[in-house]
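# predicted model and sequence below, questions to follow.
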Amino acid sequence: MESRAAALQLHDLLASRGFDVFLDTHDIRPGDPFQDVLWHRLVDSDVMVMLDTPTYFDSRWTRQEIGRARAKEIQVLRVIWPEHTPNKLTDLAETIYLDPQELEGPDGPIAAETADTIVLEVERLRSRSIASRYMSITGKLRADVEKIGASVEGVGAHRAVAVRLLDGEKIWAYPIVGIPTAEILNDVADKARRAEQQEIPVLVYDHIGIRDAWNAHLRWLGEHIRAVRTIKVSEAGWALAAWEN
């Protein structure tokens, strides 16, 4: 059973409410590597809306999407089709059950009032997702910092994390959720300037799932933009152990 009409409806409705929406069957351009783009967009998402029909798990991509969304601590909203028994793999997801009268056809669209309820739930989950993922990357940074004998001294303006290295040098780390861009680097540099931090700010990010081409772009930015430095959270201890400003 398909859910194409409902998927397109929610795509357009969420976009009209200001969300940056990605539909895996709709937004990948011809010629782009499907798998790479799928994971790249997934790791830059805050909420995954799962339209749970009887055939949802027939595709290996959908099975992997659920698992990897959980691995990245992305919130999942499960919208369950009428008279369908959901898979236990998604029992931990937030759930909305559809009644038969809430679908205008076998594949949708969904009744307008119910669709609005889904959008409101996405907004609620988005706030929770951003907060939990920020705490997660900050926790990973702290753990790696402490492995090398350095310490986290506290959190300053704009949620910058003060890290004291073994040689006494202090750096300001800016953990981010999602994929770094030139715009985000500029935002970090601006925040550091407004906070009157003397040290070069350090953007900390999780590189898992980011496309190789984008990682190459980030390396290029690192070589040419000196106002901000970047480190992968999984390599924070390694990088900070040999840190030189």
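Structure received. Worth saying up front: this structure is predicted, and the values here are computed from it rather than measured.

# from here on, contacts and neighbour counts on C-alpha atoms
Will do.

# check the burial of A150 by counting its neighbours.
As a burial measure, A150 scores 22 neighbours (other Cα atoms under 10 Å).

# ok, for it, nearest residue in space, not its chain neighbours?
L165 (4.7 Å; Cα to Cα, 6 or more residues apart in numbering).

# what's near enough to touch that neighbour?
149-151, 171, 240-241 (Cα atoms under 8 Å, 6 or more residues apart in numbering).

# that one and D99: what is the separation?
57 Å (Cα to Cα, to the nearest Å).

# ditto for G105
12 Å.

# second structure follows, compare the two:
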Amino acid sequence: MTYKYQLIFLGDINNNACNTIKVRFFDKIHSIGLRDNMFEIIYNETFERKYSNKQPSFVFYFGNLNHSEKDIDILKVLLDNGDAILPIYFGDNFEAEVPKIIHVMNGRQYIADHIEKYINYAFESMRLLRENRKLFISYRRTDSSAVANQLFDAFVRNNYDVFLDTYSINPAKNFQEELHHRMTDCDVLIQLYTNDFKNSKWCNEEIISANQKQIGVVEIIWPDCTPDIHNLLCEPIQLTQKMFMNEDFHNGSCCITEECIENIVNAVESVRARNLAARQDNLVGEFVEEARKQGRQLIQEYRYLVETLKDDIIRLFIPAIGIPQSYDCFDSLRFRKLLDNEKIELFLIYDDLRIRKKWVEHLEWLNESLEVKTIKKKDFELWLKNN
């Protein structure tokens, strides 16, 4: 099955705003080197047939005074699945244009000059911006270094931030610790599965670590290699001799064809879409479920969870997939300005599995100094009980 990013249009879609946003969205997709076939466009009439709760989604809901309760059943499904919804209204009364079940959401009044902002909300939610599209390439230099470099260049052209040890690790760093740490921050792991590589301890460790973190694994299998049982946990791509330049695959300088590279890029995009949804659902879903157990209600907006407390205090919980950075804490402060509310409390939620201990300690130290606090996944239950 090919996994795609789902762009969903609901409400009053027969207006210029809907069409303009869709056209401008794909203009931006093309400008950063992505392809149309990575996305599934879904409307109310195709929702039941095309929608999957296992793929990353973003929803534009367009308001209308005469159709304010349109597509309620679909909205209930999307809200239950924790999908991000951006309500857009056109008049002066937000609540008069959109269904009651999304009144709690932070809608946007349509302004033609703000279309780029609306599109960026979708990009941020799907993690399609450059700094968020991260890839890890693992290989043995003795027999696949040239192919690793080919893939590095190809994925950089496709708007990925690529981790390759030749380029990415400072010589002064602890190599194995740094590899685990960097892999935690990636969306997809590519393994160049050669005979030398498959016999290494690191090969199996990577797959175990990636599956613990729900990171997608794509194995590029050399023609003379036979997949092992652990390959069942990966997306395999079996290479043939004809996929190599001059049909030579027996040395580190061998290269694969451009057609083969393009097929690998497409496969990685599919795996990324699937696993991004799984990681987001796991992190957000576990936090929401723990809150429900304790009788608390959270609403999912386009990039965060919202909890409303007494005295008009609002808490925003922002999921950080991968490794939270100090900049993420700083960047989160913009939500306070965006929502024009000084009573907003901000939190980053994240999974600390396989993140370096010193980095977790750094984040805990930042908790004492910054307005934005971090909450580890393993602490969700305790934090919600005490706060």
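Looks like it arrived, so ask away. Because the structure is a prediction, the values reported are computed rather than measured.

# which residue ranges of structure 1 form helices?
Taking DSSP state H as the criterion, structure 1 carries its helices at 4-16, 34-43, 60-71, 112-147, 182-194, 212-224, 236-241.

# of these, which is nearest L51 of structure 1?
For these, the distance to L51 of structure 1 is smallest for helix 4-16, at 7.5 Å, taking Cα to Cα.

# can you tell me what part of structure 2 the closest one aligns to?
Mapped onto structure 2 using TM-score structural alignment, helix 4-16 of structure 1 spans residues 145-157.

# re earlier: to A93 of structure 1, which of the helices of structure 1 lies closest?
helix 60-71 (9.5 Å).

# which residues of structure 2 does the closest one align to?
Under TM-score structural alignment, the match for helix 60-71 of structure 1 is residues 201-212.

# tell me the buried residues in the matching stretch?
For stretch 201-212 of structure 2, the neighbour count (16 or more other Cα atoms under 10 Å) marks 203, 206-207, 209-210 as buried.

# can you check stretch 119-128 of structure 1 too?
Those would be 119, 121-123, 125-126, 128, for stretch 119-128 of structure 1 by 16+ other Cα under 10 Å.

# to H158 of structure 1, which of the helices of structure 1 lies closest?
Nearest of the helices of structure 1 to H158 of structure 1, taken as Cα to Cα: helix 182-194 at 6.7 Å.

# what residues are up against L141 of structure 1?
L141 of structure 1 neighbours (Cα under 8 Å, 6+ apart): 233-234, 236.

# same list, these, but as JSON lines with neighbour count please.
Below are those laid out as JSON lines (neighbours: other Cα atoms under 10 Å):
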{"residue": "V233", "neighbour count": "26"}
{"residue": "S234", "neighbour count": "17"}
{"residue": "A236", "neighbour count": "21"}
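
# and which of these is nearest Y134 of structure 1?
Of the contacts of L141 of structure 1, the one sitting nearest to Y134 of structure 1 (Cα to Cα) turns out to be V233, at 11.8 Å.

# structure 2: which residue goes with that closest one?
So V233 of structure 1 corresponds to K377, using TM-score structural alignment.

# I figured its match was touching I321, is that so?
No: using Cα atoms under 8 Å, K377 of structure 2 and I321 do not qualify as a contacting pair, with a distance of 11.3 Å.

# mutual contacts of those two, please.
Common neighbours of K377 of structure 2 and I321 (Cα under 8 Å, 6+ apart) are 350-351.

# spell out the residue ranges of the strands in the stretch 101-250 of structure 2.
Counting by DSSP state E, counting those that start in this stretch, the stretch 101-250 of structure 2 has strands at residues 108-109, 134-138, 161-163, 188-193, 216-221, 235-238.

# hang on, the earlier thing: farthest pair in the contacts of L165 of structure 1?
Spatial extent of the contacts of L165 of structure 1 (Cα to Cα) is set by the pair G149 and I171 at 14.6 Å.

# more crowded one of the two?
I171 (22 against 12).

# and the closest residue to that one other than its chain neighbours, what is it in contact with?
Leaving out its chain neighbours, the residue that sits closest to I171 of structure 1 by Cα to Cα, 6+ apart is V163, at 5.3 Å. Shown in contact with V163 of structure 1 (Cα under 8 Å, 6+ apart): 145, 150-154, 170-173.

# then H26 of structure 1?
Applying Cα under 8 Å, 6+ apart to H26 of structure 1 gives no contacts.

# buried stuff in the match of helix 4-16 of structure 1?
Across stretch 145-157 of structure 2, burial judged by 16+ other Cα under 10 Å covers 145-149, 151-152, 154-156.

# and of those residues, the nearest to C186 of structure 2?
Among the buried residues of stretch 145-157 of structure 2, F155 lies closest to C186 of structure 2 (Cα to Cα), at 13.2 Å.

# from L370 of structure 2, how far out is the closest one?
F155 of structure 2 is 35 Å from L370 of structure 2, by Cα to Cα.

# over to T20 of structure 2?
Separation of T20 of structure 2 from L370 of structure 2 (Cα to Cα): 39 Å.

# distance check, I321 of structure 2 against D351 of structure 2.
Look at I321 of structure 2 and D351 of structure 2: by Cα to Cα, they are 8 Å apart.

# and for K378 of structure 2?
Distance check for K378 of structure 2 against D351 of structure 2: by Cα to Cα, it reads 7 Å.

# next: A320 of structure 2.
8 Å.
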